[in-house]
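Visitor: Below: sequence and its predicted model.
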Amino acid sequence: MSPYARIDRPSPFAPSSAQALPVWAVTRTDIENGHLDEAALAWAAAAGFQAAEGVLLLVPDRQGKLSGALFGLGEEGECHPLLGGKLARTLPEGDWRIAASSIPGDVMALAFGMGAYRFESYRKPSPDGPRLVIPEGADAAAIERTVTAVGLARDLVNTPANDMGPDTLEAVFRGLADHYQARVTVIAGDDLVSQGFPMIHAVGRAAQEAPRLLDMRWGKEGAPRITLVGKGVCFDTGGLDIKPASSMLNMKKDMGGAANVLALAMMIMDAGLPVDLRVLVPAVENSISASAFRPGDVLVSRKGLSVQIDNTDAEGRLVLADALAFACEQDPGLLIDMATLTGAARVALGPDLPPFYTDDDQLAGELTTASAQVVDPLWRMPLFKPYEADVKARIADLTNAPAGGFAGSITAALFLKRFVAPGTSWAHFDIFAWTPKDKPHALTGGEAQGIRALFDVISTRHPA
């Protein structure tokens, strides 16, 4: 694995045998009704503690030594469900346990683990933080697995492009495959043209590091097939339709789709789910040079559909199109693609609620249920058929950038749908892969979105 993306980071959890201090996570009602340790309740009254959401009060014993902590949940049933992540940044160093909470213990532990994440590859590491004992009865292995996967996705997105180009993304891909004894093949450079991936090649050919298609396979043949496709644009200048500086500043995250499908693949392999898993990542940089593809070019895709390039900054759908067509040449089973694809998705739903698109109503229902259950926000958007006319081009089968600016996330999904074989159970996730402001369980930076809900659906369908 690359030093910039790890699955062996120190655990934020303490062993069950640890001598851990108690945390009482309480609401205002708990304080008012005295539902609390007597000494802690007296200290709360003396300190004026009102259990405001996210507020921590350390509790001393009679000798003045630390004996526990009170953590406010605010009004009954109204706090952020992952508020426990804040404990990882506010508790002092040492081992702690949840002594009381109206939030389920496994949710508190998961939030704590995600909240403990730090990206410190480029600066002096922070001092050791607190550790939490995973509550008895919680699935410790599942919590640790999820925290590790979220950390992997965040690491990949947070790493700047000078250290996370296609070469390094391939190294991470291979490292993950080696760890779980998966098989990898890579098609790179001009071999993309000779082997039928012209749009992946066109998008990435102007960069110093060669474009490539990464292909991982794990599991047993004959098991239910799961195919994951992730957009791996390691940096996006916009190409010859160059982005303004303000829009280019955060384009290291344009491989967030690849980061998230790798994290999801890690969860599937680590859990040993009985599936035949395939992961496809077109890894490129959308750069500018004399060989860059141009506005007005027409590219003939792997599927044979011709695509008129009306904006070189709509490159993600091009690399995904070749990868999706390739996936569909072998029955992909459940086909999932994830991509930081459109700003229109953020205009519609903001940064924290990724849209997904599918014609599979059963899958949509399962995802919606899982999203609520595991607190991993998702929202189904329509593949609105009348908008298919907007994806048509003047001199080619399709345009990569419909005119008018309306329904940009929907038309991007409709574009991708043209490369998916009819009848395939397919879902497209237009994610942001970034947290623009601190949350209880996530500091500003790269983020995993949708993968916990997806894993819940897949593991429910195919339990280990």
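Guide: Right, received. Where do you want to start?
Visitor: make it CA atoms for all contacts and neighbour counts henceforth
Guide: Fine.
Visitor: Tell me where the stretch 201-350 of the chain has helices.
Guide: Secondary structure of the stretch 201-350 of the chain (DSSP state H, counting those that start in this stretch): helices located at 245-248, 256-271, 316-328, 343-349.
Visitor: Output these as a markdown table; include the columns mean neighbour count.
Guide: Formatted as a markdown table, the helices of the stretch 201-350 of the chain follow (neighbours: other CA atoms under 10 Å):
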| stretch | mean neighbour count |
| --- | --- |
| helix 245-248 | 11 |
| helix 256-271 | 26 |
| helix 316-328 | 25 |
| helix 343-349 | 16 |
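Visitor: Determine which of the ones you listed approaches residue 164 most closely.
Guide: Comparing the helices of the stretch 201-350 of the chain by their distance to residue 164 (CA to CA), the top pick is helix 256-271, with 11.0 Å.
Visitor: Name the residues that touch that closest one?
Guide: Helix 256-271 is contacted from outside by 142, 145-146, 149-150, 152-154, 156-157, 173, 176, 180, 218, 228-232, 277, 279, 281, 337-340, 431-433, 446, 448-449, 451-452, 454-455, 459, 464, using CA atoms under 8 Å, 6 or more residues apart in numbering.
Visitor: quick check: longest helix of the protein.
Guide: Ordering each helix of the chain by length in residues (DSSP state H) puts helix 140-158 first.
Visitor: want to compare, so here's the second one:
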Amino acid sequence: MYDHIIANDPSANPITISPIAESGFESWLAQQPDATKSWIAANSFEGKRGTQLLLPGKDGAVGSVLVGYVDDAKAIWDFAGLPNALPAGTYALSDDLTEKDDLYEKAALGLYLGGYRFDRYRKDDGKKDKRAKIALHDIEAAKRAENIARGIGLARDLINVPANDMGPAELEEAARGLGAEFGANVSAIVGMDLLAQNYPAIHTVGHGSDRDPRLIDLTWGDESAPKITLVGKGVCFDTGGYDLKPSSNMLLMKKDMGGSAQVLGLARMIMAADLPVRLRVLIPAVENMVSGRAYRPSDILQTRKGITVEVGNTDAEGRIVLSDALTEAASEDPDMLLDFATLTGAARVALGLGLPALFSNDDDLANGLMETGMTENDPLWRLPLWDDYRSQLDSKAADMNNISGSPFGGAIIAALFLDRFAEGAKSWAHIDLMAWNPSDRPGRPTGGEAQGIRAAFKLIKDRYGK
């Protein structure tokens, strides 16, 4: 995942990466030797954020590396281009950067994420050993960056694995592996046991697949500590069911378990930081397939909460499986309940691919997530739980429908559906996200992506940390 990052070895004599603040570039340049000035001029380097320049040493080899940055929330990405731009060798951030704790953390995180690769299915092309190696100082800022990077890397890896290797059982295995790493308890209710233990909605959606549906349940931490509960949509593949998706829309549906990947990545950050909280993670893991056992449009489903749901569309399955998990989560009245889900295309139409939609019944929680998201450059944008739209979920045959008859406000309608099942949770937020990068940018390669979990981690750490 991050084989380009190595421990700092003083004997390695690494090449120095020298960050230059964009605003201070001219004054810095004025103090440089004439040879350096000439080299910089010849390469048209102006110290702009995210740009790099190799400076030659006395022997003609690389002597040092300049990188332009701006010390703001986006500084992470100013450093993220380096791992793929640097020639083979060992590099390290300049020693003076260790005195700037926050900036060092951003730089280190950018260096981690900039070298992320998902190569599970690719033959070794011999290039791995020729990659630049980056040595980080043994300081707390570097350790914090590593924690965040590994949580993000876990989320990305899980999303990037195709559905043939990431079904409900494999997702459970990933949760169990994470639990074993940090001493968490992990259990799962599988197949027909979902009915016996009153999780009928999860069972109904997942029963159409030959791969048994399940509810994965991870718990960690002191039972007397503040309760933080995370719920993640784990639809490992979504055909749309009998309301079948067109092939173009189905192509990326391995990422429909992206919500579960987010909560496992966030859980990893929380446990690795040893935050004094009682953590619970609930993942309804299913496939939404077409078969003789699959549920149908107009079926009426039972839920854990006792609310009956008429199926207006089998492709709105995420909210159905989340209903049982949210009911269970809310029953414990946690101090904070967050759910993450790749839930609606409507949210993407409204906000684009890089800005998850945020809904909440708690203004303080919503404001905290939005503010922290901006300071961490991990943005979320709040949309309303607009009460006037609730009647659009009415059904003549059941307590409610899973969709509206209107094509408008789809993300809000989905959130209002979930709100019925999160009822009782005093502080709940729902994050509707893409979980995917459609194109390459420094530190953000095409493929699975973590969205909102850096913001959530910082908020939880600030509120409940030691």
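Guide: It's in. Please read all numbers here as calculations on a predicted model, not as lab measurements.
Visitor: Figure out which of the helices of the stretch 201-350 of structure 1 is closest to residue 206 of structure 1.
Guide: Nearest of the helices of the stretch 201-350 of structure 1 (CA to CA): helix 316-328, 14.3 Å.
Visitor: Which strands or helices does that closest one pack on?
Guide: helix 198-204, strand 225-230, strand 276-286, helix 408-417 (3 or more CA pairs under 8 Å, 6 or more residues apart in numbering; DSSP states H and E).
Visitor: Tell me which residues of stretch 138-155 of structure 1 come out buried.
Guide: Going by neighbour count (16 or more other CA atoms under 10 Å), the buried part of stretch 138-155 of structure 1 is 140, 143-155.
Visitor: how much space between residue 28 of structure 1 and residue 42 of structure 1?
Guide: Look at residue 28 of structure 1 and residue 42 of structure 1: by CA to CA, to the nearest Å, they are 15 Å apart.
Visitor: With residue 113 of structure 1 instead?
Guide: In this view, residue 113 of structure 1 and residue 42 of structure 1 are 30 Å apart by CA to CA.
Visitor: So between the two, which is more surrounded?
Guide: Higher neighbour count among residue 113 of structure 1 and residue 42: residue 113, with 30 against 15, using other CA atoms under 10 Å.
Visitor: just checking, the more buried one is part of a helix?
Guide: Yes - under DSSP: H, G, I helix; E, B strand; the rest coil, residue 113 of structure 1 sits within a helix.
Visitor: and stretch 297-316 of structure 1, which stretch of structure 2?
Guide: Alignment of stretch 297-316 of structure 1 against structure 2: residues 299-318, by TM-score structural alignment.
Visitor: do the same with stretch 181-197 of structure 1
Guide: The aligned range for stretch 181-197 of structure 1 is 183-199, by TM-score structural alignment.
Visitor: quick one: contacts for the counterpart of residue 282 of structure 1 in structure 2?
Guide: Mapped onto structure 2 by TM-score structural alignment, residue 282 of structure 1 lines up with residue 284. Contacts for residue 284 of structure 2 were tallied using CA under 8 Å, 6+ apart; they are 202, 213, 214, 215, 216, 232, 233, 234, 235, 321, 322, 325.
Visitor: now do residue 40 of structure 2
Guide: Residue 40 of structure 2 neighbours (CA under 8 Å, 6+ apart): 46, 53.
Visitor: mind checking what it lines up with in structure 1?
Guide: Counting by TM-score structural alignment, the partner of residue 40 of structure 2 is residue 44.
Visitor: returning to that earlier point: nearest residue to the match of residue 282 of structure 1 other than its sequence neighbours?
Guide: residue 215 (4.5 Å; CA to CA, 6 or more residues apart in numbering).
Visitor: from what I can see that neighbour touches residue 192, true?
Guide: No - counting by CA atoms under 8 Å, residue 215 of structure 2 sits too far from residue 192 to count as a contact (11.5 Å).
Visitor: what about the two, which has more around it?
Guide: Legend: neighbour count by other CA under 10 Å for residue 215 of structure 2 and residue 192, higher for residue 215 (25 against 16).
Visitor: what's the counterpart of the more buried one in structure 1?
Guide: Alignment note (TM-score structural alignment): residue 215 of structure 2 maps to residue 213 of structure 1.
Visitor: So for residue 142 of structure 1, what's the nearest residue that isn't a sequence neighbour?
Guide: Of all residues not flanking residue 142 of structure 1 in the chain, residue 271 sits nearest, at 7.9 Å (CA to CA, 6+ apart).
Visitor: Now do the same for the one you found: its match in structure 2.
Guide: Applying TM-score structural alignment, one finds that residue 271 of structure 1 aligns to residue 273 in structure 2.
Visitor: ok, so what distance separates its match from residue 325 of structure 2?
Guide: 26 Å.
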